[in-house]
Every structure is written in structure tokens, then in C-alpha cells.
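Enquirer: fold the following for me, if possible:
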Amino acid sequence: MRSYRRFSSGILKEFFCVEFYMFFDRKAGVLLHIASLPSEYGIGDLGYSAFRFIDFLSEAGISLWQVLPIGPTSPAFYNSPYHSLSLFAGNYIFISPEKLFEKGYIKDRSELSHQIGSDKIDYDFVYRYKRYLLMKAYEESHRRVKSSGRFDFFCERNSFWLEDYALLQAIRTEGGREWHQCDEDIKLRKNIRNLKDSMREQIEFFKFEQFIFFEQWDELRKYAKSKGVLIIGDVPIYPSYDSCDVWCNPEIFKLDINLVPKYVAGVPPDFFSETGQLWGNPLYDWEKLESTNFEFWARRLEFYSSIYDIIRLDHFRGFIAFWEVPFGEKTAVNGRWCKVPSEKFFKRVLGIISRERIIVEDLGFITEDVKYIRDKFGFAGMKVLEFAFYDKNSEYLPHNYSANSACYIGTHDNPPAIAWFRSLDDRTKNNFFSYIGRKIDESQVSWEMIRLAFSSVSKFAIIQMQDFIGSDARMNTPGTKEGNWLWKIPYNFEYGDLAQKIRSLCQTYGRL
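Expert: Alright, predicted model coming up:
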């Protein structure tokens, strides 16, 4: 594996010198996927609505914006951002058509097809339209961009992942198959140089696509920084089996001699599911990772440090012990726990990124060893209010929090507050009413929960955008495939006096 420390060292130096103090203050945040921004192009993107959203956050006193993973998705995995085709690449469907025109990559404004009126994402339209638009931009602008030197600089700076990703995308597009469905030469990466030579133009297009994505991403992040808004990036623990990461690094995953997974990821049965959750991702060979001093993860974290201000490590439990299910099982029932060299791993992590820039998703089946590692390394854990009122002694009740935590009403895997309230039985509703000291109706639930989060001792209070605007639309229901990742803010949504209402709460509870 090639090292790439040179890639981000300058960025990190500037970041720590200027902004390190910002991680110690009480802050308010919002959880909103890029895809869920209002847009007239079928899906939220990195264009003007994202900049307007940052203006809204700044006006509201919100200084954290948590996004879901931004990597390329696939209809084969129901467009889930947690089944990405690359752990490093950006999702081309988030590229802004308006910005393409503004920067001169597209010359004819009539190419910007509008799709106004839906509060759900039309992935079929978006995949086709954005790819068409980017091919048009490539035809019209690639030579000009390349001659400027910026494109070559980007490619050199990202060479540790970009060339192989672009090659695999070219293979997918031309053959319509995933790498593990291809012939042996491709599957085992034989004669790669000849393959690259024969697909040079296609590879160049996919590199151009990534150049555009990160140009727009960097512009958005710089604007957020200028407005005092830090971006929290979500870091999935596992890549998809179809991903470039598994294709290029099969030795660090539990694969057989034919590169088929021996075991796959999931979580065991629990209160929410009698059969557990079978995710299907290939599992790491942690002995192999340890023998390389966790170089693969070092690469990832260095990269994320350069594109996010704070990271959220998904499925923290899996960094201490993971649930291993034999490949081919239909459910996650028949699995076993396997230990991870977690102390060695997190010592390596803290040599790359400071603990103040890490939130860990310590939810689900959490044992004492998980809590021990979290507390030993000083990571901020997560507290979810929607888990609190089933038990009067729950650790998720606000009076049980520690300051080094992030409080959520719910995550992307939970319903917004209104939908949650509707699902409660009478006993749990009464527990909730008893805790807040009064009975309220459904229309008041979202803001009562926001107040609980903001008033908590947690240093971060992060609220789904649905709760701020009173929506009951759920982003994802774990254990299901259809109907997820579809919600977006309606195109004609008016923020109105919402910013001032939020800012008042931030001021009251010391989060400005």
C-alpha cells in the first residue's frame, strides 16, 4: 500500500493552527444528507441551495452540519450511502448543474433540465441526467481544464485511489459487470497496465468527474468555514463488496482463494429485530491490518481529515468486536463475535486525527469493553433521546449524560420526533410527559425534544432537519431495502423565522 501523508499535511497544519479551539465549545448542529437539500434538479447537490442552507445555519447559530457519507452509490444497493462503490470518491449525482454552467464547463444553459415539485428523490432520473451532463462538460471543457494544470495536480494528489477507481468505473460502464463478475484478468488485476492503456479515454472521464466533485466540495467547505460552520463527515466502517477498495486490497478482507467473502458483516438479533441485521459487507482481516500498522485505515483517516472538520465513526462497536456471519446465510442469527486489536488501532488513529475531532456511534449492543475503549481514548459518544423514555433509569435520559457526548433526538436510522411520538404506547408516553413535567400534543413534540437536546450537558446537540421543520419523513428504516434515502426538503420551502427561533434556543442554552 502506498503512503499518502504528503496529500493533506498542509491542510491539517492550517486547520489546527486556526480552529482547534472551536471543538471545546457547546455547539448546536443539524443532521442533513446532501441529497436532502432542496433542489430543482431531482436531488440535493453542492450548488446554490447548499450555500443558502449554510447561510441559514449561520443565521440560526448552528455551527455543525453533519452529512451522511458522500461516496458514489448504486441502485443495486438501493442507493444507500453506506454501501458505497469507493471509500474515497465523491458521488457524481451531488455535482451541481448550476455550478457547471457558472464555471463554464457547460456552455448552453438549456442543458440544465429542471425537475421541480417532488419532495422525494428520483434516482433513475438523477443518475441518467447527471451522467449525461458530465459527459457534455467533459467534451466541452476537458482540454481547457487539463491545460490549466489544476486537473493534473488533482490527479497527482489523489493518485493513491483515483486511477484505480476510474478504471473500475470504466470497466463497469463498458461491461455492465462488477469486478468479481469479470474474467480472471480483471478480477485478479492481471495485465492492469494494458487494460488502462486500452481504456485511457474512459478513465480520463471518470477522473474529470471526480475533479469536478471535489472542486465543488472544497468551495462549499470553504464557504461553510467562512460562516463558522464545521462539517461532520460520516465514516462507514466497511466498504461494499463491489467497491474499488476491496478489488484493490483483497488481502485485508476475509475472502477465499476465489475472492468470495468467507464471512459478512451484520449485527445479532436484538430488541428491534428477531433475526438481526445482515449487511452483507466483507469483513476486515484484522490480523492482516495489524501487521501493516493499520495502513489502510491510516489512509482513510488522513483523507477524511482533509475533507471534513469532524468525523463520526459509524458502528464503533465493530472496532472492539464485530459480528461475523458465514457468507450465504439468509439472516444474521448464526454469527459469532470476533475481537479486534482495538487499543493498538486507536493509538494509531490518534496519531492521525485528534480525539476532539471524533464522534463515535456507540449505539446498539454496547458492552463494557466498548465503553472502556470509548472512555480510555476520550471519544465523544452518542446519546439518542428517542431511546430514553422506555425505561425510567435509561442512560439516554438527559440527566445521565456526560459533557463529552453528542445528543441527538434521533439519527438517520430513527423516525423524526413526530413519527416517534405516534408510535409510543401509553406507558412510554406517560414516562415522556412525566419527564418534561406536562402533557403536550403531537404538534409540540419536535420542539420539546429540541429543547431537551439543547439544554442537555452534551457538548454537541445535533438535530435532524426534519425535526426543525416539523416533518415526519423518515430517512432510513434499518432491516429494510425499499423506500429509504428518498426524502428531501421541498424545493419551495421557506425558512421564514425558523432561524431566529433556533438562534433563541442556542442563546438560552449556551450554544452560540
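Enquirer: C-alpha only now, for contacts and for neighbours.
Expert: Noted.
Enquirer: how near is residue 73 to residue 94?
Expert: 11 Å (C-alpha to C-alpha, to the nearest Å).
Enquirer: next one: residue 315
Expert: Residue 315 is 25 Å from residue 94, by C-alpha to C-alpha.
Enquirer: neighbour count: the two, which is higher?
Expert: residue 94 (22 against 19; other C-alpha atoms under 10 Å).
Enquirer: find the residue closest to the more buried one in space, skipping its chain neighbours.
Expert: Excluding the flanking residues, the one nearest residue 94 by C-alpha to C-alpha, 6 or more residues apart in numbering is residue 45, at 4.2 Å.
Enquirer: sec struct for that neighbour, please.
Expert: Secondary structure assignment for residue 45 (DSSP: H, G, I helix; E, B strand; the rest coil): coil.
Enquirer: compare with the first, here's sequence two:
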Amino acid sequence: MNTAIHPFLSRRTSGVLLHITSLPGPNGSGDFGIGARHFVDWLASAGQSMWQILPLSPAGPGNSPYQSVSAFAGSPLMVDLDDLVRMGWLPWMPTQGFDHHRCDFTRVAPWRMACLRKAWDGFSQRGSDACRAALADFCTEHAHWLDDYALFMVLSERHIGSWPQWPAPLAQRDPAALDEVRQHSSRALGFWQFVQWRFWVQWQALRDYARSRGVQMVGDAPIFVAHHSADVWAHANQFLLGGDFEPEVVAGVPPDYFSTTGQRWGNPLYNWPAMAHDGYRWWKDRVAHLFRQVDVVRLDHFRGFEAHWEIPATEPTAVAGQWQSGPGLQLFAALQEELGPLAIIAEDLGLITPEVTALREACGFPGMRILQFAFGGGPANPYLPHNLERNCVAYTGTHDNDTTLGWWRAASTQDKAAVRAYLGPAVDTAPHWTLITALSQSVASTLVLPFQDVLGLDGKHRMNTPGQAIGCWEWRFDWRQVDHRPAERLLAMARAHGRIP
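Expert: You can find the predicted model right below:
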């Protein structure tokens, strides 16, 4: 296996972390419309060459993009409705007075889905021959995942509960039962195909625009998929399920300093021997699909590919779990053999053993270093700027951390003293810029900054709090929060520290 660092990740660059739904706009949540292009322009003006986002997949329970109904489909909420109006398929829809600073999914999602259904009606009545042909071509090209996804969504609307609770012929994917659904539900299936087509067309247009401005897109791939998903339903033999199709064991992480009971995520675990038997076909298709969408992929919970925490499904916490080996280098060698060099960032946070580090290094993937984790354990702490290595991606924090200003304000007197001792007294007046500067000056090849930190926002603007079920993933910014100074400062910093490609 080629262990060389991918060219995208070997040069000195910097970028910003901001999810699509956090973009400004009148339609309740950010999307692929004009607000996204304005943000690309802002990145270019600030000398930033990377835009990192969270998973593009449909959000699941709690509005989390990490618990999706599909590892391949795109979120309908990200489709630009104004584009559908311009195409003549959607009548102008008056905005609903949505909050500009947070996404109220309980209001936004139903309204946006209603708009998409109106657009499907309009397309069905007025779509040009060229557009109909383009949709047909898209459906053919993406049939390996789109057919199952559309079926899954139609059946989910018609049946209560998760898919193992559906009528047995449907849960078991009886060919005759599925053919009957296809024959009698062509219009319902067509809606979900139409939405995915517009998602794909709009996203590729945005990605092309970003490339024209010198901005690469960094995507995010959760390691696990939700049990109630098209992937598990369509590939049940690839997961550790019982005879009733319910998980026998589920994913999570063991107890640690932060949680005495660990974290029970609840995702079904992969049947790695079954996946190896067919040459990891599902993973090859998934990763190929990702790299058709983005330039670089952040691979979540990388340590799970070396060994994962397996919890009996009957256990309410993660305490009774045990480590089980993952596919290791065999999977990534198979991916590279088919797809070529992989521009992957390995999310190697948490309990990282020498074996996990050895796997990451054997793959040539950079790991992640979070500066908020650096100020404990003395000068040997691997997250301190002087201990960073070139082949890593440095962050002040991620979507799972508090904003840097929120983190600083909540820090103990002892922790603040450690930060001052390392970064100097300037941290008291501008903690976010002090941490950003320290990372920008480091040898880390890649620097990624949450947009909240660039704007100096406090903890009220945090994106996610792990373990909290309510109020996460909702944050949005408004252009009125952004003046000329952050872009000018980032540009000057990128020039001074050699991060302009």
C-alpha cells in the first residue's frame, strides 16, 4: 500500500469548518444557494483554501447528520429552493419568518419538504425534455444506491416503526413484494429520485464554483450507519443482526474520564468477514461516492477500523462492552487498489493505542490535533503546538467542542494559568485569536478553524454537545455578525505563515 501523504494534505493550507445548514438565508436553514457562494467568496478573500463541512447525508434522530437513513443520499434540507423557482417548477413560496440564528428543524423541515413536493409536481407538469433526460441519466448512474434509498423512504412513510417491524415480505426484501411497490408507487419513488437529482446537480455546481475560487471541499464520513437506514435494510448480511434483523451488538465507546458508563451509540456493527468476502464492495462504493462529492474526506472514529467497542444490544450502557478487531489495513489497501491514493483525514481522537497510530501511519493519513485538549499533562502533551508534526490537521476545536471563547470562559483557574503560561497574557483579551495564531505558526500542514472561533463567538453558538439530545446542530450565523476584520486577519496570517497555496 502506498503510504505517501496525499498532495491535498501535504502542502501548508488553512480552512474553515462550517456546516451547510449553518449558512445564512431566508428559508430556515442554510442550503446550496447564494449564501453558500457568498461564503466561498469570503473564504477566498481570507486566503482560505479549504471548506470543511459535516456529513451531507439526511439528518436522523435529534437532527444529527451522524445518524442518517442513508450513507449515500444527500439531505433534502440542503436543496436550494430558489433554484427550483428559477427552473419554473416551484411557485414563489413566502418565507415563514424563520429564525436567522438557529435552525428550528421542527418548523423548517416540514416546510422545506412541502416545497420540494410542490417542485416535484411542477417538474412533472412542466419539466423540459432535457431535464427529464438528465433525471433519467442520474437515476441510471446512481441506481446502485438510489433505487434502494427511494424504496426505503417510500416504505418508511407507509409503515410505522423501524424496518424490521414492516410486513415480513418487505423487511426480508422479497423480490415480488418489492416489484409490487415499484409498480404501484412510481410517482412516490420518483419524488425521492428527483430530490436527490437536484441535490447532486446543485452540490456539484457549488463544488465547481469553490474550485474556481481555489477552495477545496472537505467532507465527513461517519464510520457507522443507523440501523433504520436504506444501507442496513438493503445489505442486512453485511451487519451483525439477529434472525429478527435487530442488532445483536451495537457500537459505542468504553467508560472514560468523561463518562463512567461510556457512550452507547446504538449503531449496528459491521460483519467484517462478510464484507471481506465480497472484497469490501459496499465500502468501495461508499468511498468512491464520497470522493465524487468532495476533495478530502474526514473519516470519523478512525480507531474503529483497528478495533471497535462492541456492546450487547440488550445492555443500556457501554460498560459491558468489549474490544473486537476491525479490518485494519486490509480494508484501506482494498480501497486504494480500486480508487487510488486516498485524501483522508483520520479522526484519531479518544482512546488511541499504538496499534491505531500504526494503522494511520501505514495508510499515510494525517490525524487530528485539537488545541483545546492541549493544556493538561505538561509540556509532553501531544496537542501542544510545539509537539505537532507536519502530517496532521490542527484545529482549535471541532463541532463537538465548545467554541474557543466559550471554552476559555468555562475553564478553571488552574487551566487558565496553564494556557497563559504557554501562550502569554494576550489570551485574556483575545483567546480565540491567540489560539488561532499559535496553531497557524505550527508545523502542522493543515489548519482548520471553526467559523465560530474566527468570529469570536461564545458558547451559545456551539454546534453540538455530545450526549445532549436537544438543541444541537441548530446554530446559524448571520452576515451582520461578520465585518471586514476576520477575513483581513486570516489573510495576513495565511501569508505570514506560508499557508497560501
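Enquirer: coming back round to it: count of neighbours near the residue nearest to residue 94 of structure 1?
Expert: 28.
Enquirer: same check, this time on residue 466 of structure 2
Expert: Neighbours of residue 466 of structure 2 (other C-alpha under 10 Å): 11.
Enquirer: what lines up with it in structure 1?
Expert: Aligned by TM-score structural alignment, residue 466 of structure 2 pairs with residue 478 of structure 1.
Enquirer: count the residues that sit near the residue nearest to that match when sequence neighbours are not counted.
Expert: With sequence-adjacent residues excluded and distances taken as C-alpha to C-alpha, 6+ apart, residue 478 of structure 1 is closest to residue 413, at 6.3 Å. Residue 413 of structure 1 sits with 12 neighbouring residues when counted by other C-alpha under 10 Å.
Enquirer: and residue 413 of structure 1, what does it touch?
Expert: 474, 475, 476, 477, 478 (C-alpha atoms under 8 Å, 6 or more residues apart in numbering).
Enquirer: part of a helix, is the third one?
Expert: What that stands for is residue 476 of structure 1. No - read with three-state DSSP, residue 476 of structure 1 is coil and lies in no helix.
Enquirer: wait, it sits on residue 411?
Expert: No - Residue 476 of structure 1 is beyond contact range of residue 411, at 9.3 Å (criterion: C-alpha atoms under 8 Å).
Enquirer: so which strand or helix has the aligned partner of residue 124 of structure 1 in structure 2?
Expert: Residue pairing (TM-score structural alignment): residue 124 of structure 1 is matched to residue 106 of structure 2. Assigned by DSSP states H and E, residue 106 of structure 2 belongs to helix 105-126.
Enquirer: show me what whichever helix or strand comes after that helix is packed up against.
Expert: Using DSSP H and E, the helix or strand that follows helix 105-126 of structure 2 towards the C-terminus is helix 129-141. With contacts defined as 3 or more C-alpha pairs under 8 Å, 6 or more residues apart in numbering; DSSP states H and E, helix 129-141 of structure 2 has these neighbours: helix 186-212.
Enquirer: give the aligned range of the helix or strand following the helix it packs on in structure 1.
Expert: The helix or strand immediately downstream of helix 186-212 of structure 2 is strand 216-221, counting by DSSP H and E. Counting by TM-score structural alignment, strand 216-221 of structure 2 pairs with residues 230-235 of structure 1.
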